[in-house]
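Provided below are the primary sequence and the corresponding predicted coordinates.
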Amino acid sequence: MKISILSIGDELLRGSTTNTNLAAIGRELGAIALFPVMEMAAKDAKDDILDALGILFERSDLIISTGGLGPTSDDVTKNVVAEYFGLNLHEDAKIADRIRTFWSARRFGKMPENVLNQALVPDGAKVIENKTGTAPGLIIESRKLKKTIIMLPGPPHEMYPMLMESVIPYLSSTSKEKLYTEIIYLSGIPESCVEQKAAPIASSAPGLSIAYCASPESIKVFLSGRDMALVAKKMNLIKKELGEFLLSGDAKTIAEEIIFLLSKRKIMLGIAESCTGGMIASAITDVPGSSDVFSGSAVVYSNAWKMKILGVKKGTLEKYGAVSGQCAKEMVEGACKKFNTASGISVTGIAGPAGGTVEKPVGLVFIATRYEGKTVVEQYNFPGTRDMVRRRAVSSALNQLRKQIISCSA
């Protein structure tokens, strides 16, 4: 089965909205070894959508589209697709009733008639229930054209549940080629080094494909093939080769790994942040169950508050500066004392774009971690934009603590 993705919306082409739907769909398709062959973005315009359908259907059997299913005049996806397949539209009474109930429950006042445009369904289409919005998803299977399209709404909070609850099971059940995929999550190692270690293992057996997905937070490795036993065998070898970087348990992010490790040891965590501005605490509290190990965080930008809240010495700041290993050390030790924890993280640095000097350039970050009475301080020099420096600081800080916990437990 060859699958393409069609993202519809003027806002995507203008750059005013980030296309997170594409990343989500690609990720979840990859998890079931159905890798898209092509993706296009099109304006909310009939001719553009028709052109995109023609191009994509030349290269694929199935298209997953997002966007253009709402009630306004620029939401034309459904009408254009119906025309492409030569289908008429009819109002689905069940969907119309649900839309009226949804509208009434939110007390928006009188419902405009065009809202019920969302209840129009192409003849023969399968309806995908939208539990968080009003525009249903639709599946059209054309035996004549031997083509299928799955239409999903554009808002990510509506699209993603429908993708996971309906589309992925549908694709898994209809795919003629049964492929098996295993995924592992790694941290603290460059993608190129992962490939250097994993690729020879995957290529030693015919019929296997390996793919990598890197971000500042982690690296995902996908291994796919038709022989389930062979996929499992080779992935176990890859896990063995990359064991020190492998996230444990069911962790998919380094933050989940930290929660897992500290929960297992019944140890609490305190955090002090300067240049990351609370991003580490945010990553930790994004994880369900983080309250079991996370005591609190202090975001301290000014030197005065570094001294007042964390107890950083005035002499340290005057001699070494706020961006220094000495300051980071006193910050993490102050955080552990303040929050009464046995583990801690502190970060201080220059995220840019301004503020750097020859001695302390933009991207210079000091990270201190503390675990069971021992403090480790490391210096990093991160390239990239302010956002990338901060994101890399977050992942490096969490990984530094992870390595310290594991080494102390070995």
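Cool, the structure landed. If you're wondering where the values come from, they're calculated on a predicted model, not measured in any experiment. Numbering: from 1, shown residues only.

only C-alpha atoms from now on, for both contacts and neighbour counts.
Will do.

count the residues that sit near the residue nearest to Pro155 when sequence neighbours are not counted.
Distances taken as Cα to Cα, 6 or more residues apart in numbering place Gly67 nearest to Pro155, at 7.5 Å, with adjacent residues excluded. If you count neighbours by other Cα atoms under 10 Å, Gly67 ends up with 24.

got the contact list for Gly67?
The neighbours of Gly67, taking Cα atoms under 8 Å, 6 or more residues apart in numbering as the test, are 7-9, 75, 77, 151-155.

if we go to 6 Å?
Each residue near Gly67 by Cα atoms under 6 Å, 6 or more residues apart in numbering is listed here: 8, 153-154.

show me where the stretch 201-350 of the chain has strands.
Assigned strands in the stretch 201-350 of the chain, in chain order: 209-214, 219-225, 269-273, 294-299, 343-349 (criterion: DSSP state E, counting those that start in this stretch).

got a list of contacts for the last one?
When you say that, I think you mean strand 343-349. 269-275, 323, 328, 331-332, 336, 364-371.

show the subsequent helix or strand relative to that strand.
strand 364-371 (DSSP states H and E).

measure the residue of the chain positioned farthest from its centre to Ala304 for me?
Distance from the centre of the chain peaks at Gly315, with 42.4 Å (Cα atoms, centre = their mean). Applying Cα to Cα, to the nearest Å, the value for Gly315 to Ala304 is 12 Å.

what about versus this one:
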Amino acid sequence: MTDGTPKARPTSNQAVIIAVGTELLFGTTVNTNAAEISKMLHEIGIGVLAHHTVGDNPKRLKRTLDIAFEQADLVLVTGGLGPTQDDLTKEVIAEHFALELEHDEEAQRRLTTFFESIGCPDFTENNLKQTYLPHGCIPFYNNAGTAPGFALHDPQSDKLIIALPGPPREMRRMMDDSVLPYLTGRSRYTIYSETLSYFGIGESNLETILLPIIDGQTDPTVATYAKEGECKVRITSMREDADAAKAAVREMVERAEGLVAAYREAE
């Protein structure tokens, strides 16, 4: 059994992820970012409703943004923040919210320092494109590369979008350094989870055994899923009080283990 750590729960607990890049559609690059972001969001209590992949095409990205915001109030976009002409993610986001792009001095300072640190002589002017961000956004400076990300909240619609760089190493670093702390800091709620592992029981059989606690569940929630050679049960509670969340999960864990023990004894 693996005990979870209580964490702050974000205001929006459902999200959609958009991965931008024509190379993802060609199959020359595997979209690992969506899976990694989904896992990170799940660990802080945010469920992912959908993954979308779109090429470097502003019209298609705009339509995809519209679809994503119909599905959830929180959208995370990865890719398309670089210096080339086909990197248009922030431009499309700014247009979506009717905002201008503004020069960010800290982004330029970091960009200049980065190129100096690697001794790169061929700094081209198009790199400065990365120093412009949508008006009113919260910048997430890139500690593993050059292109900054950002969070942008629209108070009228209460929609929140987060833009992340496409390179997986940069995305992971920005999620850890900036995005996850930002999201968890938006709410007073906490999430607590525990995961149970079972061997020798199929997922469908395990779900049947646990139906007394799965049917009609509200909080805590109980979810079964299969991995190679084993089945797991994740039990999660989201409450204002961390101790109350942990107590609720512990009670449900005892009920689950009791049901499985009774099944094994009857075999």
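Yep, it's here. Predicted model only: the values in this text are computed from it and were never measured.

before we move on, the earlier item: just the strands of the stretch 201-350 of structure 1: most buried one?
Counting by mean count of other Cα atoms under 10 Å, strand 343-349 has the highest mean neighbour count of those, with a mean of 30.

now it and strand 269-273, what's the angle there?
Computed with axes from the mean of the first three to the mean of the last three Cα atoms, to 10 degrees, the direction of strand 343-349 of structure 1 lies at 10 degrees from that of strand 269-273.

relative to structure 2, which residues correspond to strand 343-349 of structure 1?
Across structure 2, nothing matches strand 343-349 of structure 1 (TM-score structural alignment).

and the angle from that strand to strand 294-299?
Using the same axes, to 10 degrees: strand 343-349 of structure 1 against strand 294-299 is 20 degrees.

need the counterpart of Thr181 of structure 1 in structure 2.
Using TM-score structural alignment, Thr181 of structure 1 sits opposite Tyr192 in structure 2.

related to what we said a few turns ago, tell me the one among the contacts of Gly67 of structure 1 nearest to Lys110 of structure 1.
Nearest to Lys110 of structure 1 out of those is Pro153 (Cα to Cα; 23.4 Å).

how much space separates the closest residue to that closest one other than its chain neighbours from Ser346 of structure 1?
Spatially, and ignoring its direct neighbours in sequence, Pro153 of structure 1 is nearest to Gly67 (4.8 Å; Cα to Cα, 6+ apart). Distance, Gly67 of structure 1 to Ser346 of structure 1, using Cα to Cα: 42 Å.

quick one on the thing from earlier: residue in structure 2 matching the residue nearest to Pro155 of structure 1?
Checking TM-score structural alignment: Gly67 of structure 1 goes with Gly79.

what does Glu318 of structure 1 give?
Glu318 of structure 1 maps onto nothing in structure 2, by TM-score structural alignment.

can you tell me how far Glu318 of structure 1 is from Ile309 of structure 1?
Noted for Glu318 of structure 1: a distance of 17 Å to Ile309 of structure 1, by Cα to Cα.

count of neighbours near Ile309 of structure 1?
By other Cα under 10 Å, the residues close to Ile309 of structure 1 number 16.

residue ranges for the helices of the stretch 1-150 of structure 2, please.
22-26, 32-43, 58-71, 89-96, 105-117 (DSSP state H, counting those that start in this stretch).

burial count for Glu129 of structure 1?
Residues near Glu129 of structure 1, counting by other Cα under 10 Å: 17.
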